[in-house]
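**Q** What follows is a predicted structure for the sequence shown.
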Amino acid sequence: MSFWNWGFLLFILFSLNSSLTLSDSDPITQQQLDQVSSLPGQSFNLDFSHYAGYVTVNEESGRALFYWLTQATEDPASKPLVLWLNGGPGCSSIAFGMAEEVGPFHVNKDGKSVYLNPYSWNTVANLLFLDSPVGVGYSYSNTSEDIRSNGDKRTAEDALQFLLNWLERFPEYKGRDFYLTGESYAGHYVPQLSQAIVRYNKANTGSPINIKGYMVGNALTDDYSDHVGLFQFMWAAGLISDQTYKKANELCDKESFIHPSPECERITDIAYDEMGDIDAYSIFTPTCTGNGVTKRLRRKWHRVGHIGQSYDPCTEQHSIAYFNLPEVQNALHAYHFNSSKTWVTCSGVVGMYWQDSPISVLDVYQELISSGLRIWMFSGDTDAVIPTASTRYSIDALNLTTISPWRAWYEDGQVGGWTQKYEGLTFVTVRGAGHEVPLHKPKQALSILKSFLAGTSMAPFEQVIESKIDSASQQVNSF
């Protein structure tokens, strides 16, 4: 290498080191460094800014969580901040929430480019994705043992620390209305993090986190209710035999979803063998064939929060290709990732070594309902992992007073699902959606978010009629 090339290399290293040193003491500078100018395979212009990078949550062990913020498409300063978390435990919010569900950037079939999602949740809010805990997606730790010692408690603690540190980097969001959302095993993450925030706010006056509420979809909530509802759904849908249904209820009714007994796991394997090669996360849509995905999902069914398939059942494969591209990682400032050195949608190591997982978070719900948070639960009704029946049993166990009885809600003149409002909680089902509601029914999912943020009920049939009358009147008046 010539002297000029060595000098140029030293200049780049010095500049990078100076930037990193400056950013350590200057959060605003780090915000500027985190801005994403463009994505590989992006053939369109944007009307919003987005940022991606790392926030250290534990200096001693070197734990750092990866985030991706997409600001609202219109007037972001007036919009709330919404955090999205995927579950697993061990699955990436970038892989699923961003790339195939609620995010603005979805990955094309070529695995090399992206397109804009017209039903992205950043059309109504500033949308923050977090790969949590360490070992998931691009998030990492300098202490390798951290990857094998994750659990619910530390995940909530690290996520709280992330928010506090992130708000120092993005002070314009301090005090902004803040909501948490997620699905599946985020049925633990979201209420537990909400609880941690509420308790932190009580102990720290003037907290920068202005939490208003949370919403979870097809959420793992209570192991007993989730098991009872699961096998009831399988049997009622004609997926399993009478004998397996009875045996599963006997062997699994008191079992952990994350660490089931060998007996419960064996009868569950039998149940999924009886189902055949269908996608348990969306029983009426086609599977992604030819790559072993279906078999793997059936054998790892209890690692909930994984894939829900839609018209393109291979969306996960597109993400795997895209987020492993070096140019994509450079664009997102993702210079570290999990111990495999390969980006994966869900970490088997994180899931395998998961530590504490309480059998129920209903006690957390009771505490947070009393605190006055706005709490919504939604459920795709074709999911055979955490089905609608499971969520209904969990809600029933809370013994809440009904405010508005069970009724249909509408989208584009058609039944979008059903809803019931309780004192302290609203439940919404989505007709024809699987485990990942925003993947299967993106427009309906966006409508749910809008109603949740506004604190209004889902549209009843009367509103549909009024909307049609107004539309007809406008057409008449235009003549």
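**A** The structure has been received and is ready for your questions. Treat the numbers as computed from the prediction; the structure is a model and nothing was measured.
**Q** okay, CA-based contacts and neighbour counts for the rest of this
**A** Will do.
**Q** mind listing the strands in the protein by residue range?
**A** Per DSSP state E, the chain carries strands over the ranges 50-58, 63-70, 81-85, 105-107, 114-116, 126-131, 140-141, 177-183, 210-217, 374-380, 402-411, 414-422, 425-430.
**Q** Could you pull out the buried residues of stretch 370-380?
**A** Judged by neighbour count using 16 or more other C-alpha atoms under 10 Å, the buried positions of stretch 370-380 are Leu373, Arg374, Ile375, Trp376, Met377, Phe378, Ser379, Gly380.
**Q** Stretch 170-182 too?
**A** Buried residues in stretch 170-182 (16+ other C-alpha under 10 Å): Phe170, Tyr173, Lys174, Gly175, Arg176, Asp177, Phe178, Tyr179, Leu180, Thr181, Gly182.
**Q** Use this one as the comparison:
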Amino acid sequence: MDNIVLKLSSHTLVLLLFLSFEPVVSSRHRQYWGHGKKLMSSGDNSDLVTGLPGQPQVDFQHYAGYVTVNETNGRSLFYWFYEAMTKAEEKPLVLWLNGGPGCSSVGYGATQEIGPFLVDSDGQGLKFNNFSWNREANMLFLESPVGVGFSYSNTTSDYEQLGDDFTANDAYNFLHNWFLKFPSYRTKTFYIAGESYAGKYVPELAELILDRNKDMSLHIDLKGILLGNPETSDAEDWMGLVDYAWSHAVISDETHQTVKKSCDFNSSDPWHNEDCSQAVDEVLKQYKEIDIYSLYTSTCFASTANSNGQSVQTSMKRSSTMMPRMMGGYDPCLDDYAKTFYNRPDVQKALHASDGHNLKNWSICNNNIFNNWGDSKPSVIPIYKKLISAGLKIWVYSGDTDGRVPVLSTRYSLSSLALPVTKPWRPWYHDNEVSGWFEEYQGLTFATFRGAGHAVPCFKPSNSLAFFSSFLLGESPPSTK
């Protein structure tokens, strides 16, 4: 997931997001795939993953390795790609991005949320995810920018330039060079999806593709974007965070009233107001007592080291960096297990991240990237307008128990678009139960997931797969039982 660190330094709050979580599939839902499927077998065979420790038997191919995005600087991004479980040649390609900035899409999205293999609780193996999104699409996970996960640059100055634009350009170059490895996917229908701070990554990359598609030799068949609990617009995100904390009894009436009275989140520096700064400090202080990413689940109290080498308890008290975890048997300490798994020599060798001897130091989030992030657009709402005008499909969803990018933040941000409603607010169903509510606008669909935290697929794996399927099919989520 992405780690979110809430910084208030010299009363300058940086609204950047991480996220993480671990989907765990009960044993009665696990299944291992047999034989006889038609495979595309169109990838770079040198990147084909074989002998991955603890991997369940499956009947699709998957690839991992590096794509160079800048030859001069020696800048390379790491990816993990899973062909669709069935009829891969007929299904679209979806790029998934986690945010941070600084967190791994491999460590979170691929092996805690929506990929076919989930890191097991001992950090030594993998379990099959019966609700993997590669049931419906060919799934590509990217560790971006350099410094995240296994991605790297041989030029140290690259790490001093990291920001939104840098990341979008490298991701764009990655795609074109990846298509050289996988030419049969170049003309496929393409979507971009992501969570949290990827709420900025995804539309920014989509805009770049849209602009450069004017050169038909560079054309990518982008059809839409899918965003979960996304950071969208700083002012609205902060207002939503505070209002949500108050409406869910995390903060007092007095703190809420002080924020409403003294904070102008639309100003370039709302923190110059001391009353505002202290009130927001109080909001963050109260959230450190629980899991801001999942209001109603437990936090990790293990004494084992987390991904930053600190004890988990210390990290929780100091910066609330641990991500939300799941109800119903989910382990709130899964980040530790991911670190154990991806730092194994045999795992790195199988994923072509190292030769098995000269190990890479993999961490699920890189706090140096987060703390030194260069440019962050205050709002991507103007990009939404541009993408809507271009006819791209945009779906946004919110787990309604997330306090970090709460449903109110997203509703406030989207309301600024002032889009005409085409189908009014109503429940959507999965397995004959209300899964959430949704509304359709001219150019955009917004939906909630009832009882889900920041990384929705971890809380609602079956529901999120059904929702993803509706998105790809261009159908409304089921509005009847």
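**A** Sure, I can see it. Predicted model, so just to flag it, every value in this text is computed and none were measured.
**Q** who's in contact with stretch 149-168 of the first structure?
**A** In this structure, residues lying in contact with stretch 149-168 of the first structure by C-alpha atoms under 8 Å, 6 or more residues apart in numbering are 27, 55-58, 65, 132-134, 173-174, 188-189, 192-193, 196-197, 208-209, 350, 353-357.
**Q** Quick check: the gap between Lys341 of the first structure and Ala331 of the first structure.
**A** The gap separating Lys341 of the first structure from Ala331 of the first structure is 18 Å, by C-alpha to C-alpha, to the nearest Å.
**Q** Check Ser404 of the first structure too.
**A** 48 Å.
**Q** neighbour-wise, which of these two wins?
**A** Between Ser404 of the first structure and Ala331, Ala331 has the larger neighbour count (other C-alpha atoms under 10 Å), namely 19 against 13.
**Q** and that one, what is it in contact with?
**A** Val36, Ser37, Ser38, Leu39, Pro40.
**Q** quick one: what's aligned to it in the second structure?
**A** Structural alignment (TM-score structural alignment) places Ala331 of the first structure against Ala350 in the second structure.
**Q** any chance you could map the helices in the second structure?
**A** 164-181, 198-212, 234-247, 253-262, 274-287, 312-319, 334-342, 345-350, 367-371, 381-389, 407-415, 456-459, 461-473 (DSSP state H).
**Q** Would you mind giving those as JSON lines with distance to Phe446 of the second structure added?
**A** Shown next, in JSON lines, are the helices of the second structure (distance: least, C-alpha to C-alpha, whole Å):
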{"stretch": "helix 164-181", "distance to Phe446 of the second structure": "24"}
{"stretch": "helix 198-212", "distance to Phe446 of the second structure": "14"}
{"stretch": "helix 234-247", "distance to Phe446 of the second structure": "16"}
{"stretch": "helix 253-262", "distance to Phe446 of the second structure": "26"}
{"stretch": "helix 274-287", "distance to Phe446 of the second structure": "26"}
{"stretch": "helix 312-319", "distance to Phe446 of the second structure": "31"}
{"stretch": "helix 334-342", "distance to Phe446 of the second structure": "30"}
{"stretch": "helix 345-350", "distance to Phe446 of the second structure": "39"}
{"stretch": "helix 367-371", "distance to Phe446 of the second structure": "28"}
{"stretch": "helix 381-389", "distance to Phe446 of the second structure": "13"}
{"stretch": "helix 407-415", "distance to Phe446 of the second structure": "9"}
{"stretch": "helix 456-459", "distance to Phe446 of the second structure": "14"}
{"stretch": "helix 461-473", "distance to Phe446 of the second structure": "11"}
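**Q** Looking at these, spot the one closest to Asn130 of the second structure.
**A** With C-alpha to C-alpha as the criterion, Asn130 of the second structure lies closest to helix 461-473 of these, at 8.4 Å.
**Q** and that closest one, how far from the chain's centre?
**A** 16 Å (C-alpha atoms, centre = their mean, to the nearest Å).
**Q** and the residue nearest to Leu205 of the second structure when sequence neighbours are not counted, how many neighbours?
**A** Using C-alpha to C-alpha, 6 or more residues apart in numbering and skipping the chain neighbours, the partner closest in space to Leu205 of the second structure is Ala168 (5.0 Å). Residues near Ala168 of the second structure, counting by other C-alpha under 10 Å, number 23.
**Q** what residue of the first structure takes the place of Ala168 of the second structure?
**A** So, by TM-score structural alignment, Ala168 of the second structure is matched to Ala156.
**Q** Would you mind measuring from its match to Pro262 of the first structure?
**A** In terms of C-alpha to C-alpha, Ala156 of the first structure sits 29 Å off from Pro262 of the first structure.
**Q** Chain neighbours aside, what residue packs nearest to Tyr287 of the second structure?
**A** Val250 (7.1 Å).
**Q** which residue in the first structure lines up with that neighbour?
**A** By TM-score structural alignment, Val250 of the second structure lines up with Leu239.
**Q** Just confirm its match contacts Glu274, I think it does.
**A** Yes - if you go by C-alpha atoms under 8 Å, Leu239 of the first structure and Glu274 touch, sitting 6.8 Å apart.
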